[in-house]
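S.K.: build the 3D model from these lines:
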Amino acid sequence: MCSHYDPQTDPARLRTYFGVEDLPLGLKDSLWPGYHGPFVRKHEFADVGDEAVPFRELLVGSFGLIPHWSKDATIARRTYNARSETVHEKPSYRDAWRLARHCIIPAEAIYEPDWRSGKAVPTRITRADGKPMGIAGLWSVWKAPTSDVTHSFTMLTINADDHPFMRQYHKPDDEKRMVVILNEGDYDAWLAAPATASREFLRQFPADNMAGEQPQQSLL
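M.R.: Alright, predicted model coming up:
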């Protein structure tokens, strides 16, 4: 499960790889559950027929999905990852899944613990080709008791027991999991897909296009 990642916040890379602009300033460059970061969704008015409206839009939301019924935003500390096998039935995610509220989370890197040495060594995982990751997620919108509106998102995860790269991470006896990293050619299809087609996109990313880097001190 991914609870720590570096969001993609560089305007040039967001424009080049995700086709979006106008990212607010002041966002953190490393995120944990409850922090706010960027996500991409299908534009709210993409279907009105106005050519001036782009297909994708960039929003800022809480890392950790806040369902509409939540009493406060602290639930985000527990809803940052959604298991693809049960996402359709879990109360926190099932409405977003049913409504096909698909999003893409732009990430420069994710962090996972490598336990092969017998202890957890935090490892920074990136795409080997140098491109940012587009992680498949679900988004929601929550209205606080103060009437403030907050967007939020969660990353979808799949089993990685047989993945040549990601099976190296997490504790030896734990199930191996990985976030769903989309192929660039699937971005628009994912954002536009109905709920009945959602699972078609939940595939393992190629192991040969993933790279891990550990802190220098852990290698001594």
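
S.K.: when you work out contacts or count neighbours from here on, use the C-alpha atoms and nothing else.
M.R.: OK.

S.K.: ok, residue 108 - contacts?
M.R.: Residue 108 makes contact with 5, 6, 7, 8, 126, 131, 132, 133, according to Cα atoms under 8 Å, 6 or more residues apart in numbering.

S.K.: to compare with the earlier structure, here is another sequence to fold:
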Amino acid sequence: MCGRFAITLPPEAMVRMFDAVPGNDVPQGARYNVCPTQMVAAVTSLEGVRHLRGLRWGFVPAWYETPTDGPLLINARAETIAEKPAFRAAVRARRCLIAADGFYEWNVGGNGARLPWFVTRADGRPMAMAGIWQDWERAGQRLTGCAIVTCAAGPDMAPIHHREPVLVDPADWPLWLGESGHGAARLMRGHPEAALRAWRVGVGVNSNRATGAELCAPLATGTPGA
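M.R.: Below you'll find the predicted structure:
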């Protein structure tokens, strides 16, 4: 799954990267511990025009009476996304890209402790995580929520965790955003070997209240299972 990530790119840089129209609701400032229910910067496309906008991390199905009427849906599994009633309409028509420097994942050490890792692209470029989004409204309350699409872990992630977010390469952004026809399902796969790199980080990130650049700083040592 993907339950935390970091993003330090300013909105202006994301606008340039995605060639998007800026919105006025995009979160500002470097964020080293983005958590579910917080606002995230996402790119959507409407009639071929990309928009950088703020979305709430947490997909709310249309039938929820309140945003907390059921489980908090922060991830959507690629293998079942087209079949699940909560997601199947969104994956056909409301796909988005969520920018990140990298994401956190946990494995279990020899003493049973949960050990956090920070995962980035091996080439150092920002990530564009595949997402889906949906508007929800009840009794005057309105929000637009999103979920990150996940898939089986590729060879770089498998020693740490069995799932990873779907990462979309720049050449495939038009396809995922629905700008270049059909076939986005083929993008919902793990990355090949040597595409990602990961390092152990301190347990401070285990708290969803933690902030600061030190959260994703590497420890002196760290190998999966250590």
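
S.K.: PyMOL command to pick out the buried ones of the contacts of residue 108 of structure 1?
M.R.: Selection of buried members from the contacts of residue 108 of structure 1 for PyMOL, criterion 16 or more other Cα atoms under 10 Å:
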select buried, resi 5+6+7+8+126+132+133
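
S.K.: the contacts of residue 108 of structure 1: which two are farthest apart?
M.R.: Spanning the widest gap among the contacts of residue 108 of structure 1 are 5 and 131, at 15.0 Å by Cα to Cα.

S.K.: the helix ranked longest in structure 1 vs structure 2, mean deviation?
M.R.: Counting residues, the longest helix in structure 1 under DSSP state H turns out to be helix 11-18. In the superposition against structure 2, helix 11-18 of structure 1 averages 2.5 Å from its aligned positions (mean Cα distance after the TM-score superposition for structure 1).

S.K.: elements contacting that helix?
M.R.: For helix 11-18 of structure 1, there is no helix or strand it packs on, judged by 3 or more Cα pairs under 8 Å, 6 or more residues apart in numbering; DSSP states H and E.

S.K.: show residues contacting it.
M.R.: Everything outside helix 11-18 of structure 1 that qualifies as a contact, by Cα under 8 Å, 6+ apart, is 8, 20, 21, 22, 23, 40, 106, 131, 132, 184.

S.K.: what about the helices in structure 2?
M.R.: So, for structure 2 - with DSSP H - the helices run 11-18, 88-93, 173-176.

S.K.: which residues are in contact with stretch 83-98 of structure 2?
M.R.: So stretch 83-98 of structure 2 is contacted by 40-45, 61-62, 76, 81-82, 127-134, 148, 168, 173, 176-178 (Cα under 8 Å, 6+ apart).

S.K.: what residue in structure 1 is paired with residue 115 of structure 2?
M.R.: Residue 115 of structure 2 maps onto residue 121 in structure 1, with residues paired by TM-score structural alignment.

S.K.: let me fix that: residue 165 of structure 2
M.R.: Using TM-score structural alignment, residue 165 of structure 2 pairs with residue 179 in structure 1.

S.K.: contact partners for the closest residue to its match other than its chain neighbours?
M.R.: With sequence-adjacent residues excluded and distances taken as Cα to Cα, 6 or more residues apart in numbering, residue 179 of structure 1 is closest to residue 157, at 4.2 Å. Neighbouring residues of residue 157 of structure 1 by Cα under 8 Å, 6+ apart: 1, 81, 82, 83, 84, 177, 178, 179, 180.

S.K.: trace the third one over to structure 2, please.
M.R.: Spelled out, it's residue 82 of structure 1. Counting by TM-score structural alignment, residue 82 of structure 1 corresponds to residue 76 in structure 2.

S.K.: count the neighbours of that match for me.
M.R.: By the measure other Cα atoms under 10 Å, the count of residues near residue 76 of structure 2 is 26.

S.K.: before we move on, the earlier item: with distance to residue 58 of structure 1 as extra columns, can I get the contacts of residue 108 of structure 1 in a markdown table?
M.R.: Listed next are the contacts of residue 108 of structure 1 as a markdown table, based on distance: Cα to Cα, whole Å:
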| residue | distance to residue 58 of structure 1 |
| --- | --- |
| 5 | 18 |
| 6 | 17 |
| 7 | 13 |
| 8 | 12 |
| 126 | 22 |
| 131 | 18 |
| 132 | 15 |
| 133 | 15 |
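
S.K.: contacting residues for the residue most central in space within structure 1?
M.R.: Centroid-nearest residue in structure 1, with Cα atoms, centre = their mean: residue 155, separated by 3.7 Å. Residues near residue 155 of structure 1 by Cα under 8 Å, 6+ apart: 80, 81, 82, 105, 135, 136, 137, 138, 179, 180.

S.K.: narrow these to just the buried residues.
M.R.: For these, buried by 16+ other Cα under 10 Å: 80, 81, 82, 105, 135, 136, 137, 138, 179, 180.

S.K.: for the longest strand seen in structure 1, give me the average deviation versus structure 2.
M.R.: With secondary structure taken from DSSP state E, structure 1 has its longest strand at strand 102-114. Its aligned residues in structure 2 lie a mean 0.9 Å from strand 102-114 of structure 1 after superposition (mean Cα distance after the TM-score superposition for structure 1).
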